[in-house]
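Asks: structure here, sequence nowhere to be found:
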């Protein structure tokens, strides 16, 4: 069988290694430049590849195509592929076909995916289960299946990956929230994006679990219109539940199966309202797989948060510096500001994906004393938020952004890097942006 892989990032290379191992004839095609380390891997494994172009004839002769989540459907190549009727799948579909004997816990949502994935993995690992954390966080799912198969896979999945599944079926699916993001890929229609997120449950049966946030209006509306087949378990901060996760009397409760998990919200490792949701989702996932309540409680207490996601960096002359570089949309910034209890100097900006900043205006007015704009084009932030904060400063590099923020902060304030934007104007990715922030803070 001839398999063509479009895109040679981590997911494409993982798919190539797995396909080669399973005896497929594999060809990798990337329209851009392939990283040297990936080229070496392809060469060592005897996998044919091309970069800087797409050989249409070779691609269109494939029996099946594995498409990188980054390639939009409206590209000329994909339109030709669809026209010719070549079957297209995502890397998670390929990996799932070769790991059906394992238990799959898949996590999606507009915000909080990485944190919840890492927290769920922490719970499973602390329980002594042979678990791998894969997907948008860490190694690709396919690479893990090819190189170090596990009994449990905790997978962070994006809507783009879900768009090209066929039979992919998680034993446990978690849907955290749905807020506008990537709408440019969904014809600017929210309902298309919602449908895409719900694909996580499309192949589930009554033996599987669907864990969801009952407080999210988009999720509630969709479930009312289109019920799903799996066992649904809600979590909420609004009211007690017979089954599911809820907060009552400042305690987190997980009522799943016959062993309730109850603990004080003040004992949770992750702080902030949004993390109550993430903690409930991860805890419920643990209970569906019969992990004991003591282990879940212990794990929710001992978890260390992720790099670039509300990561504490340092305190300098009474000013706390927090790296939330992974906040690449407005909703993530809303969560970050919502959890702040002290005055904030906010560093934000980058490549604006058509952001609607109105969602954070109230929090900016209430909590932000100054905004440091960090980007090539800072106009959208000025236009949206200049009336909501007294001070706005323009910068086009991290050193100036950090210095300006420190000068404007008083003892007891927080300097928060929470950009609301992609990083591609000044940095390779959000990780590089976050690392640069930490370097400049340490240089103060």
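Replies: Perfect, I can see it now. The shown structure was predicted, so the numbers you read here are calculated from the model rather than taken from an experiment. Residues are numbered from 1 along each chain as shown.
Asks: C-alpha only now, for contacts and for neighbours.
Replies: Noted.
Asks: contact partners of the host helix or strand of residue 124?
Replies: Per DSSP states H and E, residue 124 falls inside helix 113-126. With CA atoms under 8 Å, 6 or more residues apart in numbering as the test, helix 113-126 has contacts from 107, 130-133, 136-137, 154-156, 176, 278-279, 281-283, 285-286, 291, 295-296, 299-300, 303, 305-306, 309.
Asks: flag every buried residue along it.
Replies: Buried residues in helix 113-126, counting neighbours by 16 or more other CA atoms under 10 Å, are found at 113-126.
Asks: structure two is appended below for comparative analysis:
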């Protein structure tokens, strides 16, 4: 059997290692340059590869192709593979066949990284042999090849779910659905929604779908579509017959029995969205028989994700906050919603079809100045020029931070929450966040 891997990043190289271990003849093809660390892994494992181009003759004799999530379905090579009826799957589809471990799969437009890290943190504290992967950390395929975890906690992007056939997590979590990545879905929100719901399409009645009851997009889809899994919603607004809800500010889990987990005021992560992330994680951990005291302790001592509302430094009474991971409007909405101080907001990058009007009430209420950080900031300027007195365009993290330093006064906050992808000026959102933090430390 021949396995061809398109893209030699984390998921590609992990799949190649697992494929070789399982007896496939493996060939890795990357159109770009393969990073040094991944090239070394391929060489050490004696896996044949090419970089800088895709050689058709070496690809079209594959029995199965694993494509990296970054390669769109419309890419000519993928179209050609489909025409030749060669199966094109994602890493999670390939790797899930080879693990005995239970899978907790987590998707959604926002909150999936934090929720994934929360579930992993709680299960570790509960002494469960757990591995975390997918869209975060080490590749799932490599973990399957090198460890035998009892539970895999996987952050799943819609792109990874687009490439599944039989993949079915025992527990699926859907945090929320808001327009994102529409450039990959013909600018049809419906296509993106369906993509997210693929997380539950192969689940059975013995599996669970944990989801946001307050999210209209999710609720409407569930009204019109059948799901086999047991539904366990979470809500901040409604007392539920089954699921997770608030009663007198206490987080209550109700499934078979009813248990009070904790008061939401003691959650270490603040903001409504984080209460929801905590509820989803608590429900998943409870299904996996983690004691409620362990769940409570874990939610009280969790340290958040880097680049997600990360407090960097306080300088002259001004708090600098790195939320570089906010690559869409909804993520920035959460960030602005959680701001208590007058805010100097650094925003901009590669716009994925954003509608900034959703942010208008929060910008009116909280933002005193906007600093644009992107090659093309026209849409941001047009949206907010009537609302915010000062809008400045900058061409890099260092300049943006210096301007913010001049504008901000004691008691203010400077928030990097770009609402956009980062590929115009930076390698990725981590690079953007790290450059921001470095510039703040050098003030």
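Replies: Looks like it arrived, so ask away. Everything numeric in this text was worked out from a predicted model, so none of it was measured.
Asks: hmm, back to that, from the contacts of helix 113-126 of the first structure, which land in helices?
Replies: 278, 279, 281, 282, 283, 285, 286, 295, 296, 299, 300 (DSSP state H).
Asks: among those residues, which two are most distant?
Replies: Farthest pair in those (CA to CA) is 278 and 295. Separation: 16.8 Å.
Asks: between the two, which is the more surrounded one?
Replies: Remark: of residue 278 of the first structure and residue 295, residue 278 carries more neighbours, 23 against 19, as counted by other CA atoms under 10 Å.
Asks: any idea which element the residue of the second structure most remote from its centre lies in?
Replies: Farthest-out residue of the second structure from its mean C-alpha position, per CA atoms, centre = their mean: residue 57, at 35.3 Å. Element membership of residue 57 of the second structure [criterion: DSSP H and E] is helix 56-59.
Asks: where's the closest residue to residue 282 of the first structure other than its chain neighbours relative to residue 133 of the first structure, distance?
Replies: Sequence neighbours aside, residue 120 is the residue nearest to residue 282 of the first structure in space, at 4.7 Å (criterion: CA to CA, 6 or more residues apart in numbering). Noted for residue 120 of the first structure: a distance of 9 Å to residue 133 of the first structure, by CA to CA, to the nearest Å.
Asks: identify the contacts common to these two.
Replies: What both residue 120 of the first structure and residue 133 touch, as defined by CA under 8 Å, 6+ apart, is the set residue 154.
Asks: coming back round to it: separation between the residue nearest to residue 282 of the first structure and residue 71 of the first structure?
Replies: In terms of CA to CA, residue 120 of the first structure sits 29 Å off from residue 71 of the first structure.
Asks: also residue 61 of the first structure?
Replies: 19 Å.
Asks: cool, residue 236 of the first structure as well?
Replies: In terms of CA to CA, residue 236 of the first structure sits 35 Å off from residue 71 of the first structure.
Asks: more neighbours: which of the two?
Replies: Under the criterion of other CA under 10 Å, the comparison of residue 236 of the first structure against residue 71 puts residue 236 first, with 20 against 14.
Asks: for the closest residue to the more buried one other than its chain neighbours, helix, strand, or coil?
Replies: Of all residues not flanking residue 236 of the first structure in the chain, residue 246 sits nearest, at 5.0 Å (CA to CA, 6+ apart). Assigned with DSSP: H, G, I helix; E, B strand; the rest coil, residue 246 of the first structure falls in the strand class.
Asks: count the residues that sit near residue 246 of the first structure.
Replies: 23.
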